[in-house]
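Participant: Predicted structure and sequence below. I'll ask about it afterward.
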Amino acid sequence: MAERDDPETIGRRVQRLRTERGLTQKQLAEPAYTPAYISTVEAGRVRASEPALRHIAERLGIAYEELLTGRPAHLATGLRLRLTDAQRTLATGDAEAAAEQYAALLAEAEEHGLVGEQAAALLGLGECALERGDLTTGRRHFERSEECLRDAPLTSRVPALRGRAVSHYLAGELRYACYLLETTLDELNRSGLHDPDALLLLYASAIGPYMDMGAHARAAQAAEFALALAPQVGDPALVARMHRSVARTLIAEGRIAEADASLAKAAEMYRQLQIRTELSNCHWMRGYLYVQNGELERAEGELREALAMLSEQRAALYSSQVAVELADVLHRRGKSQEAAGLLRGVLGDIGPERGAVHSAGAHRLLGIIAEDARDTEAAEEHYVRALSLLERAGAAGDLADLCRLLGDLLRRTGRVEAALDAYRTGLGHRTAPGTTTLGPAPAQPPL
């Protein structure tokens, strides 16, 4: 039995369509039914049979399904095709145009009560908001998408849950992002919902926050699970995203060649799929890899390419984060003035509620540059601001690095006890290659 509205709703629809077409009840009824029967159908006093409704639909010149539901024939199919077009627009990096497409699709899906299409449009709007760096709006869209699917299986809600976790991660709320991903994984595994796509998406998304928190064993395990699931996943874009995430655990384990190969594989997939946003992220991660391996010239080239692509796509938050990492490379290559200018230009786009870890990285770099210029007061101010941001986010690897820098500065200015406190704080956080936002892991503090 096809989905259908209640008799009163169908009756009102029949009466409206009949009137619009200038038909009498007798004309609509003949030759198989009576005007009296049409009158009872329009009044909603009878649940019309399928043959009767098919007769009425034919006389009115509309599809049987449209008469039952009020939705134009093939509406859902058309909306899904247009959702794919919007997704393609977003993939090319034009988040604003994609958001307009998704908003129009959402309005249409809401008008016709198409819940699945509403959820998909809201998911797309959330992804567009993340691209633009509007984390609060993105989170709100993801929450609404989840709400649309509250009666659907958990696997259907995973993309929206993952989007919400990413919005918290980008805001510097690492622990809560991990909590969301872990509880969803636990529920999927406990209930036996072994959906490879959903599991791969969650495990790959957990790697970044785990690494920033210093939970290297968990990140490595998530990467191992993701790699094992990949052969069962049919979506090449999802597999490519997984390879990009796994590369970070390989860097931390010193497996540079494998990490580079993983990123090259992901980049090739994105080129074939013409997904520019993710391709720019591959350039970003390769730049990070080359920094960790001491290849600063190659790192600068990759990060400049990523920054150009993201700026062209008007991805404000991501381009600001790449700019911070590029500034680190420029400083290491003796271009401190250019680095400082780049950092001052992006600090307004990132902060405690938006890209907290990279905001701390910017203050850390400005502190180092100030120290080089013998401005210890400004350097200390930047280090303290960075420390506050990192403690709030719980970014362990970056905290260890910063505590060493702050401790060294305090020791040089004669504040030995304060320096010891900073060193002790840093020693409470493990740091290793590939676990800090910027550059290679620092040496242990000289206690």
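Facilitator: In hand now; what should we look at? Not measured: the values here are computed from a predicted model.

Participant: hey, let's count contacts and neighbours off CA atoms from now on
Facilitator: Will do.

Participant: what's Cys178 in contact with, if anything?
Facilitator: Contact analysis of Cys178 by C-alpha atoms under 8 Å, 6 or more residues apart in numbering lists 165, 206, 209-210.

Participant: for comparison:
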Amino acid sequence: MDPADIGRRVLRLRTERGLTQRQVAEPAYTAAYVSTLESGKVRPSEAALRHLAGRLGVDYGELLTGRPARLATDLRLRLTDARRALATGAPEDAAALFRTLHEEAVAHGLTEEQATALQGLGDCLLESGELTDARDCFAAVEGLLADQPLPRRVPAIRGRATAHLLTGELRYSCYLLESTLDELNAAGLHDPDALLLLYTASIAPYMDMGAHARAAHAAELALALAPSVSDPALVAHMHRGVARTLIAEGRTAEADTSLAKAQELYRHLHIRTELAHCHWMRGYVSAQDGDLERAESELRTARDMLASKRAALFTGQVEVELADVLRRRGKAEEAEALLRPLLTSGEATGALGAERGAVHAGGAHRLLGLIAEERGDTEGAEEHYCAALSLLERSSAAGDVADLCRLLGDLLRRTGRVEAAMDAYRTGLGHRAAPGTTTLGPAPATPPM
């Protein structure tokens, strides 16, 4: 409470209302006291401030802080509206709302509201594929909340880990999530919401790295925590994550059931992007089961929903998986037409690359290699396989690297380059060796349930 700031506010409000110092002061105080206060030479008591606020016709809190009455409440309501806009509309439209609200929160010194606005903006940027800016937003949230308990910062940490995952930095994504879990458990901060968010978020990078056992353990812990969590969006996200581990174990019927639960929750919450992700994963489940017709239908639905929201990065990732199904259904030309635009330069087109959707960019090159090989273009196939290998090795996607090395080795062997083929097979075997134990550090401690 700076006396000079309060004095300036009293002077401004009094002048705006055309009141004299005596009119503001009486009957409890003198004009001389008000003059001294306006000059910033005296620190007013709470009683004096309440008296002056009443005479000036403003709220006590507004006179004390300079913030209009109900400002924080109004900002929080508008932040909720912006979050709803992100759930149902395009991320860039919601981003404009969050930016405006952030500016207002900064102008009035509202730290919590600044953090909430930046968290929402970061989520918008994740959807639209602006991953570097998204990371910066989440890091800024962590800075704003540095003096808050760790569970309060967990959504921002999870957002930053997700941005690194989408960039292709799987190992660093795991590090962020695991180190936060260890810190929570070491401090005895067994917050169910925070733990569920972190364990669920860790499943995707574990799976992409080939650490299936660790992913399954994270899924078990998430399932155990779910009954203690009241947020349906967190529970729905948990069901989506668990489904990935069930798919890897061949339990596709259970995976589909888990996705159906998530889908129902997202439908009830009107969260279109997450609902699209459920269609996406159900398409993947159907593809694993060999039901390619249903897989194509689900993936097309997911792609159309994401495209309507202008979620460019996710749309491109779905198109890679749709192209795989199309190729398997004998529609190689349609698959190729879907893939090639994704590998052009420029983020505005939804393109994928080393810094943006690296795992799916590798998958796109792998599919183009298969299509080229099927039509007898061994040179083109080798070029795409090598491009895919470079992307996937950089992102530590162990299982995908091993599969790609097998494809490349087979191609080299068929063209008579046996030594080169052996090198490719050895590289693949090296990536398949105990994934999740040699490639990652010790697993996070298990919290008391």
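Facilitator: Sure thing, it's come through. Just so it is clear, the structure is predicted and the values come from calculations on it, not from any experiment.

Participant: Tell me which two of the contacts of Cys178 of structure 1 sit farthest apart.
Facilitator: Maximum pairwise distance in those, criterion C-alpha to C-alpha, is 12.5 Å, between Ala165 and Tyr210.

Participant: Compare these two and say which is more crowded by neighbours.
Facilitator: Using other C-alpha atoms under 10 Å as the criterion, Ala165 of structure 1 and Tyr210 rank with Ala165 on top: 27 against 24.

Participant: which element is that one on?
Facilitator: If you go by DSSP states H and E, Ala165 of structure 1 is part of helix 154-170.

Participant: Over to Arg82 of structure 1?
Facilitator: helix 75-91.

Participant: Flag every buried residue along that helix.
Facilitator: Buried residues in helix 75-91 of structure 1, counted by 16 or more other C-alpha atoms under 10 Å: 76, 79-80, 82-83, 86-91.

Participant: do the same with stretch 227-246 of structure 1
Facilitator: 227, 229-230, 233, 237-246.

Participant: Inside helices: which ones of these?
Facilitator: Members of these lying in helices (criterion: DSSP state H): 227, 229, 237-246.

Participant: For those, give me JSON lines that also has distance to Ala362 of structure 1.
Facilitator: Formatted as JSON lines, these follow (distance: C-alpha to C-alpha, whole Å):
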{"residue": "Leu227", "distance to Ala362 of structure 1": "33"}
{"residue": "Leu229", "distance to Ala362 of structure 1": "37"}
{"residue": "Ala237", "distance to Ala362 of structure 1": "31"}
{"residue": "Leu238", "distance to Ala362 of structure 1": "31"}
{"residue": "Val239", "distance to Ala362 of structure 1": "32"}
{"residue": "Ala240", "distance to Ala362 of structure 1": "29"}
{"residue": "Arg241", "distance to Ala362 of structure 1": "26"}
{"residue": "Met242", "distance to Ala362 of structure 1": "28"}
{"residue": "His243", "distance to Ala362 of structure 1": "27"}
{"residue": "Arg244", "distance to Ala362 of structure 1": "24"}
{"residue": "Ser245", "distance to Ala362 of structure 1": "23"}
{"residue": "Val246", "distance to Ala362 of structure 1": "25"}
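
Participant: about what we covered before: what span of structure 2 lines up against the helix holding Arg82 of structure 1?
Facilitator: Alignment of helix 75-91 of structure 1 against structure 2: residues 71-87, by TM-score structural alignment.

Participant: on average, how far is the matching stretch from the matching bit in structure 1?
Facilitator: Taken over the aligned residues, the distance from stretch 71-87 of structure 2 to structure 1 averages 0.6 Å (mean C-alpha distance after the TM-score superposition for structure 1).

Participant: Touching that stretch from outside, list them.
Facilitator: By C-alpha under 8 Å, 6+ apart, stretch 71-87 of structure 2 touches 93-95, 97-98, 101, 105, 110, 113, 116-117, 120, 124, 270-273.

Participant: Equivalent analysis for stretch 279-297 of structure 2, please.
Facilitator: Stretch 279-297 of structure 2 has contacts (C-alpha under 8 Å, 6+ apart) with 247, 252, 255-256, 259, 298-299, 301-303, 318, 321-322, 325-326, 328-329.
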